[in-house]
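Enquirer: Sequence plus the predicted model coming up.
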Amino acid sequence: MKTNTKTMRTIMFLSLAIAMVLIPANTATANEFMQNRKEYETALNHATILTARLKQDTENIQNKTIVTRDDDNATRIAREALQSQLTEATKIHMSQKEKATVFTVSSLTDKTVESNNRIHSLIRSIDRTAKSVDTAIASHKLDDMRKKLADMVDKGKRILESSNGNVDDENNRDKLSDLLEKAKDLMESTDVKTMSVDVSELDKLINKVSDDMNARQSRIGQERQQSVVAASYSQASDTTNGNYATTRSNYGSYTPIQSTPRGYYSSMSCNLTSAADHCQGAVDGGGIVDLNYGNGHVYAQHNNTGGAWINNLQAGQTFIMNGSTYRVNGQSVQGAHYAPGSGDWMQTCNGNGNHLVGITKIS
């Protein structure tokens, strides 16, 4: 068979042309695949980093979802929103590496990048919501502290007014007045810590001024009691100066009758129970102490602190105690060891121990 030279040349030319076209194309496809696979691996590495960060962020802010008793509505809403996002985060799974081929590498990369974008968006949302929880808590604390400061300022103003002229020492009142002026400038402040300190200091000064008022009242009461005691000594030792007149009763005995009742006042009171040993301390402090034991009162005073006049009370004698008039009813208990069962009594000490004198309220 005779070879057609022209035909052979045509075939060789076409083969060479095809080879020249195919070689660059194959080379380009291989390079593109390598690039796509590199992008896929980069996306997978990014997925690992994002998933780890999401897990760490979720653990770090989990406590911000816990509702507390002091939360207001804004704080509760922010906590609920954060909890919803954290729940969504638990459903996120890191993209797993799959075998990439020239046919699948692009789609795998796109899927991984899409997953990464979702994780990244969720991380940003969780961060914003966590900050909104902090903001709500801070706002609530600020509002609460401003209210506490306002209430304390009002309380301070009231006691400053009521204590005017009712304390012996103006030092604490002056300090309270200065702090109240300072507190006015803090009412619109956002410095919760400073406001908290001022609230605490105001409370302390208010209590000190209140104590100063009580101290003055106690002093006045003691001075009044001392004056009454001095008068009672004079009254008890002088039965010829017109304070008492003796008259014969229907039963033939002599009963002293006081023509002008004298006034006495208890300086403090105490509930007399089986466990009330502190009442003894009150009596030891001096002055007349009103011991309330449920069925009546025992007005007690040591004989060596002005109560000796009680030993001189006699049946029929009248006197005023705390603004009420009492008459000595003739009952007398020497050496008493227990509180009486009922009724009102005066009590002091003498050579026989405790001395109880029965009294009856008549007006």
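Expert: Sure thing, it's come through. This one's a predicted model, so the numbers in the text were calculated from it and none came from an experiment.
Enquirer: can we go C-alpha only for contacts and neighbour counts from here?
Expert: OK.
Enquirer: State the number of residues packed around Val197.
Expert: 12 (other Cα atoms under 10 Å).
Enquirer: what do you get for Tyr244?
Expert: 18.
Enquirer: so it makes contact with Ala236?
Expert: No. When contacts are counted by Cα atoms under 8 Å, Tyr244 is not listed as touching Ala236 (9.4 Å).
Enquirer: Name the helix or strand for Leu14, please.
Expert: Under DSSP states H and E, the secondary-structure element containing Leu14 is helix 5-61.
Enquirer: Against that first model, consider the following:
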Amino acid sequence: MANLLETNTWVEGIYEFALDDWVEGGPDGVDNLPHKQLASRTQYLKSKVEELREDIDEIVANSGDLGTHKSNPVLDHPDYSVTSIKIADGAAIDRVIGNRVIDDTTVATATADQPTGLWSKLGYMIKSITGQANWYVPPTVNLNDIATKYWQSTKTYAVGNIVYSPNLPSNSYAECTVAGTTAETEPTWPAIGSTKVDGTVTWVVRDSRDARKLQTARTLSLTGGVTGSVSFDGSANASMAATVAVLGAIDGSQLTKLTANVLTGVLPAIDGSLVTGIVSSGTGWTKFSDGTLIQRGNVSVTSAVGVTLVFPIQFINTDYQILITDAGSTCYSWGSGGTITAAAIDVFLRNPANGGALITGVGRYFAIGRWK
């Protein structure tokens, strides 16, 4: 007796004998058909079980590598089969990425980079935009604050509010002169100095290069011998009422002039006191409150034709008198002539013992006139 012919296939459905089937044996007989189908299914299931057994044996044999992979800090399979495509979404969690430091001095470029490099470049851009020393320091004015300075649709504005817009003429801004609410679309702005009705708002386009006034008025003050103050906001000229402090008695030695510069201006009346200036040792001047000016000093005639004597300061006119005496023990005659001005006079020296001949020598002078 032969065995049934089996095939390693899964047969869909098992044949059921019909009432009119003839009993027929053999490989192709209908009597053996259901048995052959069941035998084929059995053969198919047996082959699958054997494949599973082989897989289980391989897993058991490699169980050591699986444990190593699970404890390995580097995410990869021993055969390097774990690629970026096979990593599930969300696998790069914070614990895996760890802490990173952003270097905001890394200049941004268009080249590809690792995440830390890209974050550093973004930090550099943030720092550049905010103008702060570091990327994590917030700006003093945020973008929303800046946006409120620009024209906005259907917004209520009060008189004095100003707005900016890239559509305004160059170097200009718009100032609200009639309060109201703007339209839904930005108006077409006119030239500088012109007005524009925008919804119920009226704007005047002004030149931003023209200073209007200080946001906070400042007080300008004078202190010391002259006092006074005035509030100034830059919108108009301002005049200050100044008060000069009353001077008391002044010791002449307190007002000492150490250079040859001339004291200019009109001095206030100083009752019972005088103003003295010392140019150098033995040379100087004294001004009295009644206008009298007395000057003194030395004169040196180095040429027989005479010399021009320049006073420490200038008299008010040439109506002054000068007296010159010898600096030594010899008696000579002094004279004047030639140029006479409020600032200088030509003088000469004669020797009476020699028939009045012109000579050289040194003398002291005393001149009196007026300074006012």
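Expert: Perfect, thanks for sending it. On a predicted model such as this, the values are computed, not experimentally measured, just so you know.
Enquirer: now what about the TM-score between them?
Expert: Scored against TM-score structural alignment, normalised by the length of structure 1, the superposed chains reach a TM-score of 0.22; 138 aligned residues with a Cα RMSD of 7.1 Å.
Enquirer: Relative to the whole chain's centre, how far out is the helix or strand containing Gln225 of structure 1?
Expert: Per DSSP H and E, Gln225 of structure 1 falls inside helix 192-237. Between the centre of helix 192-237 of structure 1 and the centre of its chain there are 27 Å (Cα atoms, centre = their mean, to the nearest Å).
Enquirer: what's the burial count for Ile56 of structure 2?
Expert: Neighbours of Ile56 of structure 2 (other Cα under 10 Å): 12.
Enquirer: name the element it belongs to?
Expert: Under the criterion of DSSP H and E, Ile56 of structure 2 resides in helix 33-61.
Enquirer: Give the buried residues for that helix.
Expert: 33, 36-44 (16 or more other Cα atoms under 10 Å).
Enquirer: Now the two most distant members of these.
Expert: Leu33 and Tyr44 (16.9 Å; Cα to Cα).
Enquirer: what's the burial count for the closest residue to Ser231 of structure 2 other than its chain neighbours?
Expert: Among residues not flanking Ser231 of structure 2 along the chain, Thr219 sits closest, at 4.4 Å (Cα to Cα, 6 or more residues apart in numbering). Neighbours of Thr219 of structure 2 under the rule other Cα under 10 Å: 10.
Enquirer: Could you find the closest non-adjacent residue to Thr286 of structure 2?
Expert: The shortest distance from Thr286 of structure 2 to any non-neighbouring residue, by Cα to Cα, 6+ apart, is to Thr276 (4.3 Å).
Enquirer: Where does that neighbour sit: helix, strand or coil?
Expert: The assignment at Thr276 of structure 2 comes out as strand when based on DSSP: H, G, I helix; E, B strand; the rest coil.
Enquirer: From what I see, it and Thr292 are in contact.
Expert: No. Counting by Cα under 8 Å, Thr276 of structure 2 stays clear of Thr292, with 11.9 Å between them.
Enquirer: Between those two, tell me which one has more neighbours.
Expert: Between Thr276 of structure 2 and Thr292, counted using other Cα under 10 Å, Thr276 has the larger neighbour count: 21 against 15.
Enquirer: and the helix holding Gln225 of structure 1, what does it pack onto?
Expert: helix 105-162, helix 171-186, strand 263-264 (3 or more Cα pairs under 8 Å, 6 or more residues apart in numbering; DSSP states H and E).
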